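Undergrad: sequence first, then the predicted structure:
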Amino acid sequence: MTENLHHKKGNNIKEKISEDFWVKKLKGGVYSQLYTLRSERAIEFREHILEVPEDIKEKLYAVTKGDSKNYFVLICSALAINHSFYCQDEDIIINSPNLVIGGVENARKSPLFYRLKISPDLSPAEVIEVMKKEFQLAFEYRNYNYDTFRDRAADSFDMQALGQVGLRIPGLTSADPDYNVSEIQFHYQMEDSILSINYDASKFEAELIGRYGKHFLNVIRAILFARDTRIASLFLPEQGQQKELLQTFNNTFVSINEEATVVHLFEAACSAYPHHVAIQTPDVSLTYKELNSLTDALADYLLAKYELAPETVVGVMVDRSEWIIVSILGILKAGFAFLPIDPDYPVNRIRFLIGDSESPLIISESKYLPLLEGFTALDILEAPLNPNPAKVNKAVSHGLAYMIYTSGSTGLPKGVLVEHTGLTNHVNWFSRCFAVKDTDSSILVSSYSWDGNYSIIWSCLVNGGKLHILPNDQIVDTSFLLDYISRYSVTYLKLVPSFFSALIASDIFRNAISSWSLRLIVLGGEPINISHLKKYLTKYPTTLFANHYGPTEATIGATTQIIGIENLAEFSRLPVIGSPYDNCEIYILDKNRNLLPVGVTGELYIGGRGVARGYWNRRELNQEKFLNNPFKEKGRLYRTGDFGFWTNDGKIVFKGRSDFQVKIRGYRIELGEIESVLMQLDYIENAVVLVNLVDEDVKELTAFICSFEIPALERIRTDMSMLLPDFMVPNKFVLVESIPVNINGKTDQERLLALPGRVLGTFSGYLAPRNKVESELIEVLGEVLRNERIGLQDDFFALGGDSIKSIQVVSRLRQRGYQLQ
């Protein structure tokens, strides 16, 4: 009896040691997998049989001497190498059932794990040596309680990482494991040399698994016949695959007029439709003839008044009115390039953009002239423009069209130089793809400092369509905007998905509009909320959507995916950003800039006509981001920092970014720029900014700060608003004692999020609502801001409000019967 107790106690101690081993070994494991489908289907496992060539069978037996343990080490090494390539992840975890020793199954049927670091610079032989040690460790610590381990390890790593891919060899591994089957499970029958893959068909396409298996056999062959070859060379695409990636998927050539610019196309529209309305504002209607004359007059005045060289960058800083378009076209006709400057930007940012761009002239309005003190500015409303100007067009196809600033990781924005040839190519494609005609009309919804709007501006103006420009207060009033779309028969829009979501939350949308005119909605700048697409198309099934992808450095975009009621289910299953369009190319490459095959995630490089000239005065960054195209004799590539993979039919799935850039409300933001601004504040000691996914399509910024004091939230937001646009000011500020770092000296986000920080608030005292109206207002604000305790004296923006949330507040109050003045 006593001996049994001692024996049991000894076993418990051994199990605890083994359990500690696995917790420590697997800490930090990340789920890295092949691409999956979005599916509402139940889990359904299917089998894919791999035909193992005879020479591999023979060599495999000779090398392993028929020993099951040797088989296991070799096949598991190949599996880790193959999975690492397909996931483009060096940290790979393979699982197996527990081991059968001497024909006797282990009493504990807990799974075992083999964690390998797969570098492309290693050889298969080196991986095998590591795998031998992994196998020995797994054997030594095979006796442990998996249920207890799972409870302890839940907070240490992603448990999904343990079940992504597994290996079974009957006779060596348990036939009846006490754990869930892996998403991809390899089975090897030694006696018959049968190799099969069981996979979850609700997640993976059969063709992908077929490619995966074929590459796996290639790795086995390399291990057997060329084990000293570098891993990176094992996956170079074969000739047929190269042709598919370089020619089939990038077969985008479309002939265009090499000499034409958007100015030439606009003037052709003026000749064809002189009496059509080109610009419509609440106060002004300009026909094409009138707009053409005004822009000729401005170009003539600029050339006569200012001695500026071709391609000089001239700033535009005006309110939302016809003068946006007049200014831009006048600048382009004079042979200059325009720089869009949103008047709502903080003063310091405005002055930085002007100073950094070395712009010698800013076209603006009288009310903004005090902000431009020290710079040369022209009040466009007071400019003595000739009512009968001569025709002017000095725009050239390879000249500079505009400079536009994007967020910079060093804390300073960077200016992107875009040429006419890229802009013209984009506009020609947009007009052709979406059949834009003179009967079409659109609305300038977002700021003209967002280049996504140039799809709308120019597609209207080169085809004789009507461009509506409304003031900000009418744009943010979604009920008014929807009513306006219906009343004025607007036919197409380009929106960021978060604004689209706010639009369809309106009571007018829910009540349905009988005379709905929208035939096209282009969404770009953020991931699409599929549930909102379904909601819209259920009500208006004839509208087409386009998922538009591309950075500013590729001239607005490079790929698109058309979505309609017919293919909505397919898009829901696998949301794609589509294929490259006219004269654009996409290359998906690994870290060594080798082509990656279908289904393998890599970095997106963009080539073709849309590639920008580069960054203004950023030589080192240009060398890093703008490269010669190794796949063509001529041409350049832009390295996006975005990751994705090809599907079997030549479309691309977007997987995220490699750096610290994010997109908020369509704007590309460097988190480092926000952190840099925070660190400029003398009361901030350290700062880290993270992105918080509030909803499927809503991202918010959270700043974690260290300070010698407890700063007031109003103070931080006010100070940051002096330096950054509102969309870059974090929604939430959390005061922490220190910023934790990992072994590499980088921010440990997991530990940071777990810290007991203090969320800074605005109210020192809580003022409750005093009547029904105030109660309903507070209730709506609470719903939108996801905050249960809001007082009447709290600041909407300090609580995380922004322009999109203000739209939601207005819409929900209207639904309750309130009208806002």
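TA: All right, it came through fine.

Undergrad: contacts and neighbour counts: CA atoms only from here.
TA: Will do.

Undergrad: so what's the residue count around Leu701?
TA: 23 (other C-alpha atoms under 10 Å).

Undergrad: a helix runs through it, doesn't it?
TA: No - if the criterion is DSSP: H, G, I helix; E, B strand; the rest coil, then Leu701 is strand and not within a helix.

Undergrad: what's the spacing between it and Arg715?
TA: 18 Å (C-alpha to C-alpha, to the nearest Å).

Undergrad: same question, Tyr667
TA: 25 Å.

Undergrad: which of these two has more residues huddled nearby?
TA: Tyr667 (19 against 12).

Undergrad: contact partners for Ser644?
TA: One correction, residue 644 is Gly, not Ser. For Gly644, the contact set (C-alpha atoms under 8 Å, 6 or more residues apart in numbering) comprises Ile588, Thr601, Gly602, Glu603, Leu604, Ile652, Val653, Phe654, Lys655, Gly656.

Undergrad: try Pro282
TA: Ile469, Leu470.

Undergrad: which helix or strand contains it?
TA: Under DSSP states H and E, no helix or strand contains Pro282.

Undergrad: and the strands in the stretch 401-550 of the chain?
TA: 414-419, 441-444, 466-469, 492-495, 520-524, 544-549 (DSSP state E, counting those that start in this stretch).

Undergrad: okay, the ones you listed in JSON lines with distance to Leu813 next?
TA: Listed next are the strands of the stretch 401-550 of the chain as JSON lines, based on distance: least, C-alpha to C-alpha, whole Å:
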{"stretch": "strand 414-419", "distance to Leu813": "40"}
{"stretch": "strand 441-444", "distance to Leu813": "25"}
{"stretch": "strand 466-469", "distance to Leu813": "25"}
{"stretch": "strand 492-495", "distance to Leu813": "23"}
{"stretch": "strand 520-524", "distance to Leu813": "26"}
{"stretch": "strand 544-549", "distance to Leu813": "29"}
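
Undergrad: in JSON lines, list the ones you listed along with mean neighbour count and distance to Cys270.
TA: Formatted as JSON lines, the strands of the stretch 401-550 of the chain follow (neighbours: other C-alpha atoms under 10 Å; distance: least, C-alpha to C-alpha, whole Å):
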{"stretch": "strand 414-419", "mean neighbour count": "24", "distance to Cys270": "23"}
{"stretch": "strand 441-444", "mean neighbour count": "25", "distance to Cys270": "16"}
{"stretch": "strand 466-469", "mean neighbour count": "25", "distance to Cys270": "12"}
{"stretch": "strand 492-495", "mean neighbour count": "22", "distance to Cys270": "21"}
{"stretch": "strand 520-524", "mean neighbour count": "22", "distance to Cys270": "24"}
{"stretch": "strand 544-549", "mean neighbour count": "22", "distance to Cys270": "28"}
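
Undergrad: structure B:
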Amino acid sequence: MTLATAVPAATDDSTQSPLLAQWRLIAARLPNQPALTSAGVGFTFAEADRLSDLAALDLVDALGDGDEPVGILSEHTAHALLAILTVLKSGRTHVFLDPHVPVERLGYYTRASGLKVCLVSTNQAEIGADIATSLPFDEIVARAVASTLSETDLADAVEERLAAGRDRQGSDGVSIVFTSGSSGLPKGVLQTEDTLRQQVGYHRQLVGVGPGDRALLTFPLGFVAGVATFLAPLLNGTGMWCFDAREEGIPALRAYLEDKRLTAYYSTPYLAKSLAESLPDGEKLEHLRFILTGGEAITAAGVAALRRVLPESAFYVNGAGSSETGGMIVAWTLPGDAPAPTGVIPAGRAAPNAEVLIVGDDGVELPQGEVGEIVFVSRGLSGGYWRDDERNAELFSVTDDGRRRYRSGDLGRLDDDGNLVMAGRADSAVKVRGYLVEPSEIEAALTGLDEIRDAVVIAQKSDEKPTRLLAYIVPTAGLRAPSTPAVRRALRQTLPEYMVPAEIVQLTALPRTERGKVDRQNLPPVPERVVSDDVLDQHEYVMAQIWCRVLEIPGLDADDDFMALGGDSLSAEELLAAVEDDLGVTLESSDILRFPTLAEFTKRVSNHASALPSDPDVVPLNTGTGGRPLFCIAGAGALALTYLPLARQFPERDVYAFQAHAMERRGLPDRTVTAHAERVIRTMRTVQPHGPYVVVGHSFGGFVALEVAHILRAGGEEVELVAILDTFARDEPGATPSTPSATVESAARPSSGLRGIAAAALDKQVRRILPYGLPEVDQVSRHVRAHLAGVVTHEGQRQFDAIADRSVLALRKHVIQPYDGPVLYVLAKTNDRGLSGWQDILTGDLRVEATETDHTSLLRDPEVQTLASILRKHLEPVGVA
């Protein structure tokens, strides 16, 4: 079965009727049905018809002669929809001005369209006064509501004075929408009667929208999809509910859908996927009959997320189009009983009365499967660029049978099922090493990884240097953020080498325009890295092979920095293990920080030099800044290097990180939390003799940080802040979920009689050695390993686990004293215990901050940016220690 369903041929001639004729017919048939609704306001079809008639009469009086477009500056509300109907009835073309757009750009829209008068909502009066002559629309509506004009007199007035709207021809304008301006200044595009008539019919045939539906409109009304997905369902008898997720947020959107029992959902893929991901596992949007997304491409992961929250009877539609095509012109449908697809999601098949052609550079149509420029042919295309005859002549033409033809400038191909598959812009085609690359394929591979929620891939071009692919990714909330080498390894499982991005940048969110599209112009720049293996000496060349293997990159320069290339604590340990295996040299993780570049690290290994004098348990991450230090304590079994991403966020402060004793060298671990804290304090006082101190602790490190603060304050020192990062408090002895593992008490309750007395005596002797009883059989080896940690060393992760288990033993004996000083508690999204157990301990100035990440990713890029901003908010301005 093919996942793409064919669109039935047009059978309803009503799409040839004028828009206002269709509106009046629907209003007469469904007078008491809800038509336009938003928070706190709603109009039935009859109310909307009468009020827009009265408002249009008011508007015509105010406008006088002329045919200039009319602006509408309003929030995303039912009043905004009523304003569009009002301007439509007045016979003028409207330009919707979205308050989320910067004022400077709104001014540009005003000048470019030539509008002189703007209908303005009360809340936008100040902005409206700056850009055009303002008419307060709320007052116009209030006058219409209060009007006592009879229906007969109103009908006569409409017949006489609103003829321009009633007599609008197919090529006459309805609205001017502005392109996103991704390639220069935004361009105004005229949407005509014919354009929107086609959308009305297409929606009815594609999704069967009609009087039985209740539709949610989230598309901004300044966007062609906003105009089309307002008028198309409405003129098919569907009531429209407005909701602005940019203002209200995803949880409120979910509640609104359920509360209003909406059946038809229209939005961008990004918003729809965010909505789906906000639902608890197993919960579905039971009332929805379909979801239709448009505005940008959707990935297979996005479709799968939507499929999981839709009832089996519901279907999904991926619509595609542009301002120039007049809205949706191709669509791909996934039936409710079909499995979620993989790979690149096609844009779909052409609408009825439309045709998609793929042409080469010479304009000749290409065979199916070949990539070329996409050309659309239809009577329902837009009216072209507003007041730009030269550009219209370049991109628009008329076919022999009278249809309009538009060269899109986009690349694409037709797959075996006849679906259009987009391949990026023709003027920015990506060729890497002679291969034509479709960034959407790479984006699909990236978002196909569970750890990646969102991704965009762009090309960095240069006349002198080869084209590089740059990927920007957003990790999935609740999962550990993937390291750059791990992402590259995963991509190589499904993509050829030339499609693996040269640079992978992790962000907390992709920048987006007010329309929800990825704002490629505001992606952070990636500095170009120069690769010059030919200038490496023989030692550096050998070391470069190891680095490339660990980091999953093709080449290196002598000045490349290991951590800057995406290295993290895990890949650092992999590097050290590889150096020991390949070259027989044993180093510590701190050496990577002291000798961060390939040249420096190679020299360190080649000279077999001894480590610089230092404390092996303390890693200076930032030094020499003169700013008051941050003292950071790692979790159980974690390296001090885990704080490196956080240190990078505080270039104005010295940052010192502490790890457990004997992590990387043989030694006796601290037997108590207090001993651990005292060891930390000895170094702290060397660096900063007196307070105020800032102490940060993650997981088990939170207990140590709190004990450090207790000891410092008992000695008369000031502690500015203790930051506890997602540390679970103990509810009872032995319950330490914040640490990786714990032995479990399993000694049986003694029975009565002599056997019971003997068992009790034995149990008493055992508890002198093992205070929490005998470990379960499958935990015996870990229990023994914990007691021997530091004395007996292990390879790799087993060593870290041993130290972690030793920390558990120390924590079990620790008595946590109440603390009345300032504490910042940072809560990860995956922490379902919250402040449980802490209320009686943290009795002072307690500040709680919640994040949208998991326990581990809290300290990893890019989520660490959020953590850093939280810390800054609660820290005093930086000063010299």
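TA: Yep, that arrived. Given the structure is predicted, the values throughout are model-derived calculations rather than measurements.

Undergrad: quantify their similarity with the TM-score.
TA: Here the TM-score for the pair of chains, by TM-score structural alignment, normalised by the length of the first structure, is 0.54; 500 aligned residues with a C-alpha RMSD of 4.5 Å.

Undergrad: quick revisit: out of the strands of the stretch 401-550 of the first structure, which is closest to Val729 of the first structure?
TA: Val729 of the first structure lies closest, by C-alpha to C-alpha, to one member of the strands of the stretch 401-550 of the first structure: strand 414-419, at 18.4 Å.

Undergrad: from Leu79 of the first structure, how far off is the equivalent of Gln199 of the second structure over in the first structure?
TA: In the first structure, the residue matched to Gln199 of the second structure (TM-score structural alignment) is His426. From His426 of the first structure across to Leu79 of the first structure, the span is 43 Å (C-alpha to C-alpha).

Undergrad: quick one: end-to-end distance for stretch 175-189 of the second structure.
TA: 8 Å.

Undergrad: read off where stretch 219-237 of the first structure ends up in the second structure.
TA: Taking TM-score structural alignment, stretch 219-237 of the first structure hits no residues over in the second structure.

Undergrad: the stretch 351-500 of the first structure: helices as residue ranges?
TA: 420-433, 454-461, 472-475, 478-487, 497-504 (DSSP state H, counting those that start in this stretch).

Undergrad: quick one, which of these is nearest to Glu620 of the first structure?
TA: helix 420-433 (23.1 Å).

Undergrad: and Cys433 of the first structure, how many residues sit next to it?
TA: 13.

Undergrad: return the set of buried residues in the lengthiest helix in the second structure.
TA: Secondary structure of the second structure read by DSSP state H shows that its longest helix is helix 45-63. By 16 or more other C-alpha atoms under 10 Å, the buried positions in helix 45-63 of the second structure come out as 45-60, 63.

Undergrad: the aligned partner of Gly363 of the second structure in the first structure in helix, strand or coil?
TA: Using TM-score structural alignment, the partner of Gly363 of the second structure in the first structure is Arg593. Here Arg593 of the first structure is coil, with the state taken from three-state DSSP.

Undergrad: thinking again about what came up before, so which of the contacts of Gly644 of the first structure are in strands?
TA: Ile588, Gly602, Glu603, Leu604, Ile652, Val653, Phe654, Lys655, Gly656 (DSSP state E).

Undergrad: give me the buried entries from those.
TA: For those, buried by 16+ other C-alpha under 10 Å: Ile588, Gly602, Glu603, Leu604, Ile652, Val653, Phe654.

Undergrad: closest one of those to Gly761 of the first structure?
TA: Looking across these and measuring by C-alpha to C-alpha, the closest to Gly761 of the first structure is Phe654, at 36.2 Å.

Undergrad: counterpart of that closest one over in the second structure?
TA: In the second structure, Phe654 of the first structure lands on Met422 (TM-score structural alignment).

Undergrad: which ones are touching that match?
TA: Pro346, Ala347, Asp410, Leu411, Gly412, Arg413, Ser440.

Undergrad: measure the last one to Ala350 of the second structure for me?
TA: What it means is Ser440 of the second structure. Distance from Ser440 of the second structure to Ala350 of the second structure, by C-alpha to C-alpha: 20 Å.

Undergrad: doesn't Tyr638 make contact with Gly608 of the first structure?
TA: No - between Gly608 of the first structure and Tyr638 there is no contact under C-alpha atoms under 8 Å: 9.5 Å.

Undergrad: what's the local residue count around Gly409 of the second structure?
TA: 16.

Undergrad: any idea what it aligns with in the first structure?
TA: So Gly409 of the second structure corresponds to Gly641, using TM-score structural alignment.

Undergrad: sec struct for its match, please.
TA: strand.

Undergrad: just checking, it touches Glu603?
TA: Yes - in this structure Gly641 of the first structure lies within contact range of Glu603 using C-alpha under 8 Å: 6.3 Å.

Undergrad: tell me the residue in the second structure that is farthest from the middle.
TA: Leu754 (66.6 Å; C-alpha atoms, centre = their mean).

Undergrad: wasn't it part of a helix?
TA: Yes - counting by three-state DSSP, one finds Leu754 of the second structure located in a helix.

Undergrad: distance between the ends of stretch 126-140 of the second structure?
TA: Using C-alpha to C-alpha, the two ends of stretch 126-140 of the second structure sit 18 Å apart.
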